[in-house]
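Colleague: got a sequence here, can you build the structure:
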Amino acid sequence: MTEKNTMQTVHMIVSGKVQGVGFRAYTLKFAQQFNLSGWVKNLPTSEVEITVSGSSENIQQFITIIQNSPSPFSIVTDTKIDYIPYKDFLNFKIQY
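Modeller: Next up, the predicted model:
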């Protein structure tokens, strides 16, 4: 495997105007587009939490989209990103 195709898992906390604006639905759309697995959910702090697994190349593209506000109504002001041990999920889903 080349370095860019290494499988990895990323945990993200996204801040800004990210609840009530379709952010989770757009996150799901882009995760599926990049063949990523994991989940997204709203936090009581008005932030959104994302855990996503897949190829490092696809995850980097996904992170770029998230940092640039994937929903036309969202405004991302901060993204905390932690690379955690790889975990294989069955699919990508919205948690409630």
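Colleague: make it CA atoms for all contacts and neighbour counts henceforth
Modeller: Fine.
Colleague: residues contacting the residue nearest in space to the middle of the chain?
Modeller: Centroid-nearest residue in the chain, with C-alpha atoms, centre = their mean: Ile50, separated by 4.7 Å. Taking C-alpha atoms under 8 Å, 6 or more residues apart in numbering, we find Ile50 in contact with Val10, His11, Met12, Ile13, Val14, Gly38, Trp39, Val40, Lys41.
Colleague: tally of neighbours for Phe30?
Modeller: Look at Phe30: counted by other C-alpha atoms under 10 Å, it has 19 neighbours.
Colleague: find the residue closest to it in space, skipping its chain neighbours.
Modeller: In this structure, Phe30 finds its nearest non-sequential neighbour in Phe62, 6.8 Å apart by C-alpha to C-alpha, 6 or more residues apart in numbering.
Colleague: one more, please, to line up against the first structure:
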Amino acid sequence: MKTIELIITGRVQKVGFRACIRHIATSLGITGEVENLPDGRVHVLATGEEVILEKFVSMLYSCPRAIIRDIDMRTFILTDFPDFSIKRPL
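Modeller: So this is what the prediction gives:
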């Protein structure tokens, strides 16, 4: 198991991208969270098996209406999430 952090840039807000990410993650058995950042990017923390996480990242490009320009990915401290959730601003 491993946790990755993604910072995704492009047309990724107000296009249903977070819901698409959650759908892909839950279909693959990945736990974590996704949130919009104030600067227009999307932040993702995802925990799962390495091979599944690689598939998850490649599947993000299939989300309709989103146009991904770049995905900055790094390994994050292993985090145990109960499910995959969309974080909403307070």
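Colleague: circling back to that earlier point, helix, strand, or coil at the residue nearest to Phe30 of structure 1?
Modeller: Phe62 of structure 1 carries the three-state label helix when classified by DSSP: H, G, I helix; E, B strand; the rest coil.
Colleague: which position in structure 2 pairs with it?
Modeller: In structure 2, Phe62 of structure 1 lines up with Phe56, judged by TM-score structural alignment.
Colleague: what's the burial count for that match?
Modeller: Phe56 of structure 2 has 20 neighbours, counted by other C-alpha under 10 Å.
Colleague: and Ala25 of structure 2, by the same measure?
Modeller: For Ala25 of structure 2, using other C-alpha under 10 Å, the count is 27.
Colleague: any idea how far the corresponding residue of structure 1 for it lies from Pro44 of structure 1?
Modeller: Aligned by TM-score structural alignment, Ala25 of structure 2 pairs with Ala31 of structure 1. Noted for Ala31 of structure 1: a distance of 23 Å to Pro44 of structure 1, by C-alpha to C-alpha, to the nearest Å.
Colleague: swap in Thr64 of structure 1?
Modeller: For Thr64 of structure 1 relative to Pro44 of structure 1 (C-alpha to C-alpha), the value is 24 Å.
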